[in-house]
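[1] Quick check, what structure comes out for this input:
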Amino acid sequence: NRQTHVLMITYILNRLFIAVYSLPWRVVVHTGRFINIGRLSSTTAAEKGEDSFLKWFLLLIPVTTFGLGTWQVKRRQWKMALIDDLMRLTNAEPIPLPLDPHELNSLEYRRVRVRGTYDHSQELYILPRSPVDPEKEAREAGTLSSSGETGANVITPFHCTDLGITILVNRGYVPRQKIRPETRMKGQVEGEVEVVGVVRLTEVRKPFVPNNDVERNRWHYRDLDAMSQVTGAVPIFIDADYGSTIPGGPVGGQTRITLRNEHMQYIITWYGLCAATSYMWYAKFIKKIKL
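    From the prediction side, this is the model:
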């Protein structure tokens, strides 16, 4: 991953910096033995020129790492602004669900309002999933964290009475022992209800994520086309918000803002490398300390 690449680059630059520092050392042959005579003084104009080139060449390393650290600061500011925008969308005043697929494609994370009835006989289960704490999600958006508890998200076809279509609604999280519907009959709401949720689009399977097992009803990522074929719904999917939670049923508000935000680690890495190589450069060329 990217963090590993940064660590590898850091290690290589450090080794390069130290290796280049050792270039002025000389080894001579005397009576059949190699004797290290230390740093030889540079007296010729050519040797002075080489030392000057080496001095300014090595300065490129702290300058470059400082630039990379500053770039990561700007990247972090951009990422935090993007996360804030997504959080505002997921908390904005809901709008009626549009039917235009082109409009829907531009409304991911937008809150919408629908009214209709659930078809609990065709539940789908996305698992394993850990519960989302909305307040914690707002604080730690984009980080990789887990509560340790696992269960499933319950996806239920929802017939919109005002629109005349059936969509898919992620009713929310249930623990492993509550996945089977007969274990949570109190939460299997009947009749017409209003649901406020967040528009979600189809997902592409990520590396190492298992394929969906349609026959066993074990889904690992949102494949709206496949889910629609199984349930007869149109490929429209919303995450019900926490306010749509039914007592005894799945816990809504399971929208996770999955934006990686590791820029602070990169900032510390690059600025730390800049500080280390700056000190080494200062010690060698200004203080004349043997490293």
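[2] Every contact and neighbour count from this point should use C-alpha atoms.
    OK.
[3] just the strands in the stretch 151-291 of the chain please.
    Using DSSP state E, counting those that start in this stretch, the strands found in the stretch 151-291 of the chain span residues 151-160, 165-175, 193-200, 237-240.
[4] mind putting the ones you listed in TSV, mean neighbour count and distance to residue 119 included?
    As requested, these are exported to TSV (neighbours: other C-alpha atoms under 10 Å; distance: least, C-alpha to C-alpha, whole Å):
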stretch	mean neighbour count	distance to residue 119
strand 151-160	24	5
strand 165-175	24	9
strand 193-200	22	12
strand 237-240	27	15
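[5] Nearest to residue 103 among those would be which one?
    strand 193-200 (11.2 Å; C-alpha to C-alpha).
[6] elements contacting that closest one?
    Contacts defined by 3 or more C-alpha pairs under 8 Å, 6 or more residues apart in numbering; DSSP states H and E place strand 193-200 against strand 111-118, strand 237-240.
[7] Return the set of buried residues in stretch 66-85.
    Of all the residues in stretch 66-85, those buried under the rule 16 or more other C-alpha atoms under 10 Å are 66, 68-69, 71-73, 75-76, 79-80, 83.
[8] What of stretch 217-233?
    217-224, 227-228, 231, 233.
[9] In strands, which of the buried residues of stretch 66-85 fall?
    Nothing among the buried residues of stretch 66-85 maps onto strands, per DSSP state E.
[10] can you name the two of these that are farthest apart?
    66 and 83 (25.7 Å).
[11] Make JSON lines out of the helices and strands packed on strand 193-200 and add distance to residue 60.
    Listed next are these as JSON lines, based on distance: least, C-alpha to C-alpha, whole Å:
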{"stretch": "strand 111-118", "distance to residue 60": "49"}
{"stretch": "strand 237-240", "distance to residue 60": "50"}
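[12] Now show me the structure for the sequence below, then we'll compare the two:
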Amino acid sequence: MMKKTNMAIQSKSTRSFFFFILFAALCVVFLCTFFALGIWQVQRLGWKEDLIKHANERVQLSPVAAPPQKQWADVHFDTDEYRPIFITGTYLNEKEIHVSTIFQESSGYWVLTPLKADDGTITFINRGFVPMDKENIKTREDGNIHGETTVSGLLRMSEGNGIFPRNNNPDANIWYSRQLPEMAKKLGLTNVAPYFIDADKTPNKGGYPIGGLTTVTFRNNHLSYAITWFILTAGVLAALIFLIMTEIKHRKGITDV
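    This is a model prediction of the structure:
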């Protein structure tokens, strides 16, 4: 009888040890993963803070000529976003696009108008904000600029969809983000710069569009993300320690029997 009891205990102990190894291995995997993600977010935090610092420095620089087509491949978000630039060309007013936005709690649109340079290249200009009742270009004809003009402003890269996107609908000409490739395709434009320009606050006749509304902002949640991952790491570590201590006590109890 004692022999059968010992065999049953050993069998149960073997199963228990198997599950212990399984759960311990899972804990180690999660521990390493969460810790690595925490370290990655700390690195991202440093990158973002450096990005913000340099962007705030760039925005204070004097405007330089917009990058020509041969330099487009060298224009990047990290090094060029919010760089003051200027460009000369002619507005294609009939091809302006309206991107939904909110300004001072009022719904309206960013007016993005293609500007054609002498070399035939196209650069979208965010001329500024108009309220909803000024969406139609005919309601603000005084603000249209005809003939060659020079525009100064801040270089901005083509936008993505964001975290919770409202997708653009080019077929219906409904826009929520400034995605230049989609806009160029919709308008049948080629040789379009990979960036657009937020026009400065130089007033437009008639008051619209209202330019110079750019705010230098970057989403920076990396610190909170890092803290979250490290808290999860600590939780898994505590669970692993508890699991090991429980197994040690369990083994000691079997040995005593």
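[13] Overlay them and tell me the TM-score.
    The pair, once superposed, lands on a TM-score of 0.62 when counted by TM-score structural alignment, normalised by the length of structure 2; 227 aligned residues with a C-alpha RMSD of 4.6 Å.
[14] circling back to that earlier point, can you tell me which of the strands of the stretch 151-291 of structure 1 comes nearest to residue 211 of structure 1?
    For the strands of the stretch 151-291 of structure 1, the distance to residue 211 of structure 1 is smallest for strand 151-160, at 16.0 Å, taking C-alpha to C-alpha.
[15] And the equivalent of residue 170 of structure 2 over in structure 1, how close does it get to residue 221 of structure 1?
    Matched by TM-score structural alignment, residue 170 of structure 2 corresponds to residue 212 in structure 1. Using C-alpha to C-alpha, to the nearest Å, residue 212 of structure 1 is found at 7 Å from residue 221 of structure 1.
[16] And the buried residues of stretch 66-85 of structure 1, which is closest to residue 35 of structure 1?
    The closest of the buried residues of stretch 66-85 of structure 1 to residue 35 of structure 1 turns out to be residue 66 (C-alpha to C-alpha; 39.6 Å).
[17] The closest one maps to what in structure 2?
    In structure 2, residue 66 of structure 1 lands on residue 35 (TM-score structural alignment).
[18] Report the spatially closest residue to that match, excluding sequence-adjacent ones.
    residue 233 (5.7 Å; C-alpha to C-alpha, 6 or more residues apart in numbering).
[19] go on, residue 117 of structure 2?
    residue 89 (4.2 Å).
[20] rewinding a little: burial measure for the match of residue 170 of structure 2, as a count.
    The number of residues packed near residue 212 of structure 1 is 18, by other C-alpha atoms under 10 Å.
[21] Not counting sequence-adjacent ones, nearest residue to it?
    Using C-alpha to C-alpha, 6+ apart, the closest residue to residue 212 of structure 1 is residue 219 (4.6 Å).
[22] Test my guess that that neighbour contacts residue 123.
    No: using C-alpha atoms under 8 Å, residue 219 of structure 1 is not in contact with residue 123; the gap is 11.3 Å.
[23] on that earlier part again, who's in contact with the residue nearest to residue 212 of structure 1?
    124-127, 211-213 (C-alpha atoms under 8 Å, 6 or more residues apart in numbering).
[24] Out of these, which end up buried?
    124-127, 212.
[25] tell me the helices in the stretch 51-200 of structure 1, going along the chain?
    With DSSP state H, counting those that start in this stretch as the criterion, the stretch 51-200 of structure 1 has helices at 101-105, 134-139.
[26] can you check the stretch 151-257 of structure 2 too?
    Going by DSSP H, counting those that start in this stretch, the stretch 151-257 of structure 2 shows helices at 180-187, 222-256.
[27] Show the contacting residues for residue 18 of structure 2.
    Per C-alpha under 8 Å, 6+ apart, neighbours of residue 18 of structure 2: none.
[28] that older thread, which one of the buried ones among the contacts of residue 219 of structure 1 is nearest residue 270 of structure 1?
    Distance to residue 270 of structure 1 across these (C-alpha to C-alpha) is lowest for residue 127, with 37.8 Å.
[29] Map the closest one across to structure 2 for me.
    Per TM-score structural alignment, residue 127 of structure 1 is aligned with residue 99.
[30] mind checking how far its match is from residue 211 of structure 2?
    14 Å.
[31] what do you get for residue 119 of structure 2?
    Residue 119 of structure 2 is 26 Å from residue 211 of structure 2, by C-alpha to C-alpha.
[32] With residue 154 of structure 2 instead?
    11 Å.
[33] still on that earlier bit, for the contacts of residue 219 of structure 1, which one is nearest residue 88 of structure 1?
    residue 126 (25.8 Å).
[34] right, and the closest one touches residue 155 too?
    Yes: with contact defined as C-alpha under 8 Å, residue 126 of structure 1 reaches residue 155; the gap is 7.5 Å.
[35] one step back: who has more neighbours out of residue 119 and residue 211 of structure 2?
    Neighbour totals were compared for residue 119 of structure 2 and residue 211, and residue 211 leads with 22 against 10 (other C-alpha under 10 Å).
[36] residue in structure 1 matching that one?
    By TM-score structural alignment, residue 211 of structure 2 lines up with residue 252.
[37] In contact with its match, which residues?
    170-173, 239-245 are the contacts of residue 252 of structure 1 under C-alpha under 8 Å, 6+ apart.
[38] Verify the stated contact: residue 31 of structure 2 with residue 241.
    No: counting by C-alpha under 8 Å, residue 31 of structure 2 stays clear of residue 241, with 11.7 Å between them.
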